[in-house]
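Student: Provided below are the primary sequence and the corresponding predicted coordinates.
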Amino acid sequence: MWTRIANPGHFLRWSGAVTPWLAGLSALTLGVGLYLTFFVAPPDYQQGETVRIMFIHVPAAWLGVFFYGSMALSAVGTLVWRHPLADVAQRAAAPIGAAFTLICLVTGSLWGKPMWGTYWVWDARLTSMLILLLIYCGIIALWRTMEDPNRAARAVAILTLVGAVNLPIIKFSVNWWSTLHQPASILRMGGSSIDPSMLHPLLVMICGATLAGITLHLYTMQTEILRRRVRTLTIREAERLDAGAALPPTGLPAGQAL
């Protein structure tokens, strides 16, 4: 069943039917989340209105890590099963994950200035997220420097799996080292430390951002499949024209062709 669903042709059909609904649902969820963020969630008693940056920063951080995790799974599919859709999924996820990681770093810097007095410190969590962005950029650059799609897919898959070592460092950096960044506040032993008046809008924003990210991923995968089909047809047409040009003119023996 999964093999049939993962077939590029079947994927284009079912994803084409699903993505408009996902886009509408993500827009609705984000709309509700933004309303709760700016009109319902109260200002923090210490941070004031700057705490609202959290409602953008946290979903972006989550999606930056989420998309790299999905790329690591796709890399396994590329190396073990050599499934073409795995490489498509990985290539489509890279720019989206990089964009969310960049948003996370920018919003974190804007949040850090009033809280820490500086836009940047070489904190363990901040540094590991910066490394994640650099890994994203390296993966995207590697794809662009290799013309052979099969060689590029294998090389990128290996680099992605090596870079996956950074994911647990991002997650547990605030526990392993003494950092300025606050420890885990949502998923932690004993329950969330965030007040429900802020936690509920934050969860809605995380859900909305995740739906939007998945929608973008599906659209990008569709575009990548069509791009590869066009490339294949172009190569075949070029080979056909080259083969036709190499034939002798009609009616002349090969040895008399000009």
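Tutor: Structure received. Numbers count the residues shown, from 1 in each chain.
Student: from now on I want contacts and neighbour counts done on CA atoms only, so please keep to that.
Tutor: Will do.
Student: let's verify the closest residue to residue 55 other than its chain neighbours: helix, strand, or coil?
Tutor: Spatial nearest neighbour of residue 55, excluding adjacent residues (CA to CA, 6 or more residues apart in numbering): residue 202 at 5.5 Å. Using DSSP: H, G, I helix; E, B strand; the rest coil, the structure places residue 202 in helix.
Student: what's the neighbour count on residue 202?
Tutor: Residue 202 has 25 neighbouring residues, counting by other CA atoms under 10 Å.
Student: next one: the one 10 residues further on
Tutor: Around residue 212 sit 21 other residues, with neighbours defined as other CA under 10 Å.
Student: show me what the helix or strand containing it is packed up against.
Tutor: Assigned by DSSP states H and E, residue 212 falls within helix 196-246. If contacts are counted by 3 or more CA pairs under 8 Å, 6 or more residues apart in numbering; DSSP states H and E, helix 196-246 sits against helix 8-35, helix 54-76, helix 84-116.
Student: returning to what we had before: what's the spacing between the residue nearest to residue 55 and residue 50?
Tutor: 14 Å (CA to CA, to the nearest Å).
Student: for residue 161, same thing?
Tutor: Relative to residue 50, residue 161 is positioned 37 Å away (CA to CA).
Student: which of the two has more neighbours?
Tutor: For residue 161 versus residue 50, the count of surrounding residues by other CA under 10 Å is larger for residue 161: 18 against 15.
Student: the closest residue to the more buried one other than its chain neighbours: neighbouring residues, count only.
Tutor: The shortest distance from residue 161 to any non-neighbouring residue, by CA to CA, 6+ apart, is to residue 72 (5.6 Å). Residue 72 has 21 neighbours, counted by other CA under 10 Å.
Student: ok, residue 234 next?
Tutor: The number of residues packed near residue 234 is 12, by other CA under 10 Å.
Student: equivalent analysis for residue 117, please.
Tutor: 10.
Student: same thing with the one 10 residues further on?
Tutor: Applying other CA under 10 Å, we find 16 residues neighbouring residue 127.
Student: rewinding a little: show me the contacts for the residue nearest to residue 55.
Tutor: Taking CA atoms under 8 Å, 6 or more residues apart in numbering as the contact definition, residue 202 lies against 33, 37, 54-55.
Student: widest-spaced pair of the residues you listed?
Tutor: Based on CA to CA, the longest span within these runs between 33 and 54 and measures 12.4 Å.
Student: those two - which one has more neighbours?
Tutor: Legend: neighbour count by other CA under 10 Å for residue 33 and residue 54, higher for residue 33 (24 against 17).
Student: quick one: contacts for that one?
Tutor: Residue 33 sits next to 201-202, 204-205, 208 when contact means CA under 8 Å, 6+ apart.
Student: can you list those in a markdown table and add distance to residue 65?
Tutor: Below are the contacts of residue 33 laid out as a markdown table (distance: CA to CA, whole Å):
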| residue | distance to residue 65 |
| --- | --- |
| 201 | 21 |
| 202 | 17 |
| 204 | 18 |
| 205 | 16 |
| 208 | 16 |
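Student: take the one below as the second:
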Amino acid sequence: MWSAIKRLYHQLGSPKWFYELTSRWSPWFLWIGSALMLVGVIWGLAFAPADYLQGNSFRIIYIHVPAALLSQSAYIMMAVAGLVGLVWKMKMSFVVGKSIAPIGASLAIIALVTGAVWGKPTWGTWWVWDARLTSMLILLFLYMGVIAIYNAIENEDMANKAAAILSVVGSINIPIIKYSVEWWNTLHQPATITLTKKPTMAPEMFIPLVLTIIGFYCWFAVWVIARTQNEILWRERRTKWVKSLLNTGAKH
């Protein structure tokens, strides 16, 4: 078993193996994610009943909740990748972490903007310094900090390590986001989906939400794979396998 784990570790650390493996996975994530998003969004926007308190304004949940959940999950993935790079010196983990950062930042922006749009009819204001909203804003700043490090530090090794350290340290904000509605008096409603409790939403509202969440995660995989592959091609551009790959693509 240990030999299998060791072999997998070395394979994951190989840019060529990672590129070839993810090239096979990416189309599946794309088509599955697109199908789930199409069904989930149409179901949620056109066929799910209006909320008895919020009316039709609740329908933004089908974009807001997936984006908010995924922005937090993406940061955890980035922190784990950074930790693996720092502890086990796997360079591919730094590449994955770098690829996640701008995608996670985009998702955090979508979550904040859709939350503001949802908050206007619900709370009567676009923004309040609520514990959940403030901690989500901090999450965006953390993403921007990681991106800024990669843009500001020319030395690749130093940039990787500095960004990884910020990712790991900043992960303390994730449980703050999750439990902010329980620890403080907040306007934000409790979590819509939990693993320990039955959903409070009606099935015809809950099922399309789950579909859009899974669809978002599939699309996220496609985006990360694409950015990671581009980074691999740039870093390995002088190797024989990349030159061969580019020459083959040029012929087609």
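Tutor: In hand now; what should we look at? It should be emphasised that the depicted structure is a prediction, and the values quoted were computed from it without experimental measurement.
Student: TM-score them against each other, please.
Tutor: Once superposed, chain against chain, the TM-score is 0.89 (TM-score structural alignment, normalised by the length of structure 2); 232 aligned residues with a CA RMSD of 1.2 Å.
Student: re earlier: now the helices and strands packed on helix 196-246 of structure 1 as CSV including distance to residue 134 of structure 1?
Tutor: CSV is the format used below for these (distance: least, CA to CA, whole Å):
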stretch, distance to residue 134 of structure 1
helix 8-35, 28
helix 54-76, 12
helix 84-116, 9
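Student: residue 129 of structure 2: which element?
Tutor: Assigned by DSSP H and E, residue 129 of structure 2 falls within no helix or strand.
Student: from the chain's centroid, how far away is stretch 239-251 of structure 2?
Tutor: 31 Å (CA atoms, centre = their mean, to the nearest Å).
Student: again with stretch 109-126 of structure 2
Tutor: Centroid separation between stretch 109-126 of structure 2 and its chain, computed with CA atoms, centre = their mean, is 20 Å.
Student: repeat for stretch 202-210 of structure 1
Tutor: Using CA atoms, centre = their mean, the offset of stretch 202-210 of structure 1 from its chain centre is 16 Å.
Student: ditto for stretch 226-245 of structure 1
Tutor: 31 Å.
Student: so what's the aligned partner of residue 86 of structure 2 in structure 1 closest to, chain neighbours aside?
Tutor: Under the alignment (TM-score structural alignment), residue 86 of structure 2 maps onto residue 79 of structure 1. Closest residue in space to residue 79 of structure 1, ignoring its immediate chain neighbours: residue 154 at 6.4 Å, by CA to CA, 6+ apart.
Student: how near is the one you found to residue 137 of structure 1?
Tutor: Note on residue 154 of structure 1: its distance to residue 137 of structure 1, by CA to CA, is 17 Å.
Student: between those two, who's got more neighbours?
Tutor: Higher neighbour count among residue 154 of structure 1 and residue 137: residue 154, with 17 against 14, using other CA under 10 Å.
Student: the helix or strand hosting the more buried one to helix 196-246, inter-axis angle?
Tutor: With elements taken from DSSP H and E, the one containing residue 154 of structure 1 is helix 149-163. Angle, helix 149-163 of structure 1 to helix 196-246, by axes from the mean of the first three to the mean of the last three CA atoms, to 10 degrees: 150 degrees.
Student: and helix 149-163 of structure 1, which stretch of structure 2?
Tutor: Counting by TM-score structural alignment, helix 149-163 of structure 1 pairs with residues 156-170 of structure 2.
Student: now what about the matching stretch, what contacts it?
Tutor: Counting by CA under 8 Å, 6+ apart, 75, 78-83, 85-86, 94, 97, 142, 145-147, 149-150, 153 sit against stretch 156-170 of structure 2.
Student: mean distance, it to its aligned residues in structure 1?
Tutor: Aligned to structure 1 and superposed, stretch 156-170 of structure 2 gives a mean residue distance of 0.7 Å (mean CA distance after the TM-score superposition for structure 1).
Student: what does stretch 29-36 of structure 2 give?
Tutor: Averaged out, stretch 29-36 of structure 2 is 1.1 Å away (mean CA distance after the TM-score superposition for structure 1).
Student: okay, that stretch sits on what stretch of structure 1?
Tutor: Counting by TM-score structural alignment, stretch 29-36 of structure 2 lines up with residues 22-29 of structure 1.
Student: which residues sit in contact with residue 99 of structure 1?
Tutor: residue 64.
Student: state the distance from the nearest residue to residue 44 of structure 2 once chain neighbours are set aside to residue 226 of structure 2.
Tutor: Of all residues not flanking residue 44 of structure 2 in the chain, residue 208 sits nearest, at 5.6 Å (CA to CA, 6+ apart). Look at residue 208 of structure 2 and residue 226 of structure 2: by CA to CA, they are 27 Å apart.
Student: same check, this time on residue 54 of structure 2
Tutor: Separation of residue 54 of structure 2 from residue 226 of structure 2 (CA to CA) stands at 38 Å.
Student: then residue 202 of structure 2?
Tutor: Note on residue 202 of structure 2: its distance to residue 226 of structure 2, by CA to CA, is 37 Å.
Student: could you do residue 6 of structure 2 as well?
Tutor: Separation of residue 6 of structure 2 from residue 226 of structure 2 (CA to CA) stands at 26 Å.
Student: the two: who's more crowded?
Tutor: Counted by other CA under 10 Å, residue 6 of structure 2 and residue 226 do not tie: residue 226 has more neighbours, with 17 against 11.
Student: of the contacts of residue 202 of structure 1, which are reproduced in structure 2?
Tutor: On the basis of both residues aligned by TM-score structural alignment, their matches' CA atoms under 8 Å, what survives of those in structure 2 is 33, 37, 54-55.
Student: tabulate those (JSON lines), appending distance to residue 16 of structure 1.
Tutor: Shown next, in JSON lines, are these (distance: CA to CA, whole Å):
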{"residue": "33", "distance to residue 16 of structure 1": "26"}
{"residue": "37", "distance to residue 16 of structure 1": "32"}
{"residue": "54", "distance to residue 16 of structure 1": "33"}
{"residue": "55", "distance to residue 16 of structure 1": "30"}
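Student: so which of these is the closest to residue 177 of structure 1?
Tutor: residue 54 (22.2 Å).
Student: coming back round to it: mind giving me the ChimeraX command for buried ones among the contacts of stretch 156-170 of structure 2?
Tutor: The buried residues among the contacts of stretch 156-170 of structure 2 can be selected in ChimeraX (16 or more other CA atoms under 10 Å) with this line:
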select :75,78,79,80,81,82,83,85,86,94,97,142,145,146,147,149,150
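Student: returning to that earlier point: so the residue nearest to residue 44 of structure 2 touches residue 39, yeah?
Tutor: Yes - applying CA atoms under 8 Å as the test, residue 208 of structure 2 and residue 39 come out as touching, 7.3 Å apart.
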